[in-house]
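Novice: have a look at this prediction, sequence included:
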Amino acid sequence: MGRRRLAPQPRSELILVALVVTLTSDKLPEIPPRGVRTGTAATQDEWDAIAKLKSEDWELLVPMTELKLGNPASSHNYFLVNSQHRWTLMRLNIFPDGGVARFRVYGTGQRDWIATDPTDPVDLVAVAFGGVCVGYSNAHFGHPNNMIGKRALRYGGVGPAPSGSTGWETARRPDRPPGNDEKGLLLVPGCEWAVFRLAHPGVITQIEIDTKYFRGNAPDSCKVDGCILTTQEEEDMVKNKWALQTHKWKVLLPTTKLSPNHSHLLDSLTLELQDVITHARLTIFPDGGVSRLRLKGFPSSICLLRPREKPMMRFSVKAGFRANL
């Protein structure tokens, strides 16, 4: 019999400190690429570049904390952070040394809207800018946040979906009918939906619905609605599972036929009918999967509806959270 390899034991003295700072791209020093030198000691040029960041003076997010011991293959340490500032860089320190398998930072993205080109439409629902799903009817195979960039960020940015697993897919409805109406739309008694808070209140001018990788399980059709909600109204809707009055929703995209494995670029309502919204709802008929949702438009000055004085979201680690990471 061969020798059994023992799993590496965690270091009981491993301690971490997390520091953060906000810097613009023009203030970032040029750090020499590591290249084939990965795993070797830093050069003097690299030390000089890092010293320019003055990271020892950054704001403290997580104080020096001893990491909990556990199974080396699944030992997770979570730290709740109460910060409403926008950060661009984070420094992780471990003492005295050791290994970290994964380092993840959860939060809500924020874009520098002052520097936004007013003539260039921007994706107002993207996770990277602060968009987030605040309610949905079904997420059997994938969370709606995947459509706006949650999992896409792990693949280098909010771009084309690398696979169907990085989208939103619902369970198949048992009441899915076999027939179509005279317009070719499936006669459906039910639907699935997801509601998103925009990264910034604004006017939606173009909608992109991408069903790439969903061939036999793409939705038959979809529609998009928008509304204006204050922070308190959103909290009430979350508690009521988004039983919002019909008159509150304004149609941005009427019921539209979708094709499988295809990117649909659709114009929103005409400029005369377009209004500022804070929330958008995507409804698919009767079920299926969508890889990407992009709501492009222009931010509005109506931002007092979501004051920054109070936390945008309250985070808590719930049962099954780790399994969904």
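Specialist: Now that the structure is in, tell me what you want to look at.

Novice: only C-alpha atoms from now on, for both contacts and neighbour counts.
Specialist: Will do.

Novice: three-state assignment of the residue lying closest to Lys68 once chain neighbours are set aside?
Specialist: Closest residue in space to Lys68, ignoring its immediate chain neighbours: Asn77 at 6.9 Å, by CA to CA, 6 or more residues apart in numbering. Using DSSP: H, G, I helix; E, B strand; the rest coil, the structure places Asn77 in coil.

Novice: now the one 10 residues further on
Specialist: What three-state DSSP gives for Trp87 is coil.

Novice: and the strands in the stretch 201-325 of the chain?
Specialist: 221-227, 250-257, 263-267, 277-285, 289-290, 292-299 (DSSP state E, counting those that start in this stretch).

Novice: hmm, who's touching the fourth one?
Specialist: Residues from elsewhere that reach strand 277-285, judged by CA atoms under 8 Å, 6 or more residues apart in numbering: 186, 188, 190-198, 200-203, 219-229.

Novice: gap between it and the chain center?
Specialist: Centre-to-centre, strand 277-285 and its host chain are 16 Å apart (CA atoms, centre = their mean, to the nearest Å).

Novice: strand 221-227 and that strand, what's the angle between them?
Specialist: 160 degrees (axes from the mean of the first three to the mean of the last three CA atoms, to 10 degrees).

Novice: what's the helix or strand for the closest residue to Pro29 other than its chain neighbours?
Specialist: Nearest residue to Pro29, sequence neighbours excluded (CA to CA, 6+ apart): Ala49, at 5.9 Å. Ala49 belongs to helix 44-51 when assigned by DSSP states H and E.

Novice: chain center to that helix: distance?
Specialist: 33 Å.

Novice: now Arg215: closest residue in space, sequence neighbours ignored.
Specialist: Closest to Arg215 by CA to CA, 6+ apart is Pro260, at 4.7 Å.

Novice: am I right that that neighbour is in contact with Ile209?
Specialist: No. Under the criterion of CA atoms under 8 Å, Pro260 is not in contact with Ile209, lying 10.7 Å apart.

Novice: also this one, for the comparison:
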Amino acid sequence: MVYQRIPHEDLAKSALAKLTDVASAALGSTIIEVTDEFFAAATNMINPAPPIHAPGKFVSTGAWMDGWETKRHNPTYDWAIIKLGFAGSIRGFDVDTSYFTGNQAPAASVEAAFAPDGNLKDAKWVEILPKVDLPPSCHNVFVLDKETEVYTHLRVNNIPDGGIARFRAYGTVHAIFPEDKSTVLDLAFVGNGGHTVFCTNEHYTPSSNLLLPGRGQNMGDGWETKRSRIPGYSDHTVIKLGAKGHLLKAVLDTTHYKGNYPNKITLEATSTEQEVPEESAAWTSLIEPSSVGAHGLYYFDLPSTDKAFTHARFTIYPDGGAKRLRLYGIREGGKLPQLPIANPQFEKFDDEVNGNAN
């Protein structure tokens, strides 16, 4: 596989910028097998949060490190297998050795396998990133010349031993849809292939968090913008749906946003062949300016159900944050259900406070 190493500061303008970290624990990815994790667990490597530096902190095995760290003097090499939360193709990596200053893995490589049934015994492993050098305490970003085939598992090779703080695998989720196109799905959900393609502001946290599984654990895994002091200001994010379809119901979750939720929101949709809708795109209004509140769930039955859309634009006024945005509908070619569809059920939080919580 041909690749290019790029500076970390160029990641935001690279081909990886708006791709999904398919290896992230936030998507349900897990470590299912590892050769050694004596000093620090391999699961740290797929933590979506940045690594933490804690000099002077020690545990029974030695210095506490926020990453995956194996014992010294491996005569071959260590490895860890990641089961991806959703099958995906890969375009690049960040093998981060932050805070590993002399105990980092000197090199790494990555292999991949497609085993949707979970049986790796007879799986064929394909090298998708050859052996690369890893300097101490830095991001190491690699862009492949083309996207790989679709895989369900990745094997990170730690050569020969040492520490990797974080491992990111940037790519595209490949959804496995029901055969029946009339099945109601969250078409914005990352597991169904939804992803953000544009956002005006991601000062605190990225808008891609809106599409993650579950309802999150705290305010850190939603979308939050900086404060605006400009009259009439707004921020928005554009979501490419996992499949072109008819949007029937939207659910906005503001859980944990108790003093920084948006004052109002709108939702629009369009249909285009472009990854990012062109400036001349015609947008259909699905939610007119509507007030939302703190720490709850807000349901909206959507008009224009006869139209099929490829993208949605979610706007907040003037700024603030939200945890999740769900856009339920059916894929183009399916039969519309009886409307309005029932409100979906979500896991509850003990301290939900407003009447819109479900």
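Specialist: Cool, the structure landed. Nothing here was measured: the structure is a model prediction, and the numbers come from that model.

Novice: so what's the residue nearest to Arg215 of structure 1 up against?
Specialist: 211-219.

Novice: next: Val150 of structure 2.
Specialist: 87-90, 114, 174 are the contacts of Val150 of structure 2 under CA under 8 Å, 6+ apart.

Novice: go with 6 Å
Specialist: Each residue near Val150 of structure 2 by CA atoms under 6 Å, 6 or more residues apart in numbering is listed here: 88-89.

Novice: and it? What does it align with in structure 1?
Specialist: Aligning on TM-score structural alignment places Val150 of structure 2 opposite Arg86 in structure 1.

Novice: same question, Ala80 of structure 2
Specialist: Checking with TM-score structural alignment, Ala80 of structure 2 has no match.

Novice: among the strands of the stretch 201-325 of structure 1, show me which one is buried the most.
Specialist: The highest mean neighbour count among those, using mean count of other CA atoms under 10 Å, belongs to strand 289-290: a mean of 31.

Novice: pull the residues that contact that strand.
Specialist: Contact partners of strand 289-290 of structure 1, identified using CA under 6 Å, 6+ apart, comprise 167-169, 210-211, 218.

Novice: check the secondary structure at Ser208 of structure 2 for me.
Specialist: Ser208 of structure 2 - assigned by three-state DSSP - is helix.

Novice: structure 1: which residue goes with that one?
Specialist: By TM-score structural alignment, Ser208 of structure 2 lines up with Asn145.

Novice: counterpart of stretch 286-293 of structure 1 in structure 2, which residues?
Specialist: Using TM-score structural alignment, stretch 286-293 of structure 1 pairs with 318-325 in structure 2.

Novice: returning to what we had before: just send the strands of the stretch 201-325 of structure 1 back as CSV, with distance to Ile94 of structure 1 too.
Specialist: What follows is the strands of the stretch 201-325 of structure 1, written out as CSV (distance: least, CA to CA, whole Å):
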stretch, distance to Ile94 of structure 1
strand 221-227, 46
strand 250-257, 50
strand 263-267, 45
strand 277-285, 41
strand 289-290, 40
strand 292-299, 37
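
Novice: closest to Asp123 of structure 1 out of these?
Specialist: For Asp123 of structure 1, the closest of the strands of the stretch 201-325 of structure 1 is strand 292-299, at 4.2 Å, according to CA to CA.

Novice: the closest one vs structure 2, average distance?
Specialist: The superposed strand 292-299 of structure 1 is, by mean CA distance after the TM-score superposition for structure 1, a mean 1.1 Å from where its aligned residues fall in structure 2.

Novice: now do that strand and strand 277-285, the angle between them.
Specialist: Using the same axes, to 10 degrees: strand 292-299 of structure 1 against strand 277-285 is 150 degrees.

Novice: outside of strand 292-299 of structure 1, which residues touch it?
Specialist: Strand 292-299 of structure 1 has contacts (CA under 6 Å, 6+ apart) with 121-125, 147-148, 200-210.

Novice: okay, now the equivalent of Lys307 of structure 2 over in structure 1: neighbour count?
Specialist: Structural correspondence for Lys307 of structure 2 with respect to structure 1 (TM-score structural alignment): Asp275. Close neighbours of Asp275 of structure 1, defined as other CA atoms under 10 Å, add up to 17.

Novice: roughly how far apart are Asp275 of structure 1 and Gly297 of structure 1?
Specialist: For Asp275 of structure 1, the distance to Gly297 of structure 1 (CA to CA, to the nearest Å) stands at 11 Å.

Novice: can you list residues touching both of these two?
Specialist: What both Asp275 of structure 1 and Gly297 touch, as defined by CA under 6 Å, 6+ apart, is the set Val203.

Novice: top of the contacts of strand 289-290 of structure 1 by neighbour count?
Specialist: Using other CA under 10 Å as the neighbour criterion, Gly167 leads the contacts of strand 289-290 of structure 1 with 30 neighbours.

Novice: residue contacts, the equivalent of that one over in structure 2?
Specialist: Taking TM-score structural alignment, the alignment pairs Gly167 of structure 1 with Gly222 from structure 2. By CA under 6 Å, 6+ apart, Gly222 of structure 2 lies in contact with 209-210, 322-323.

Novice: export the contacts of strand 289-290 of structure 1 to JSON lines and tack on distance to Thr270 of structure 1?
Specialist: Shown next, in JSON lines, are these (distance: CA to CA, whole Å):
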{"residue": "Gly167", "distance to Thr270 of structure 1": "29"}
{"residue": "Trp168", "distance to Thr270 of structure 1": "28"}
{"residue": "Glu169", "distance to Thr270 of structure 1": "30"}
{"residue": "Asp210", "distance to Thr270 of structure 1": "22"}
{"residue": "Thr211", "distance to Thr270 of structure 1": "25"}
{"residue": "Ala218", "distance to Thr270 of structure 1": "28"}
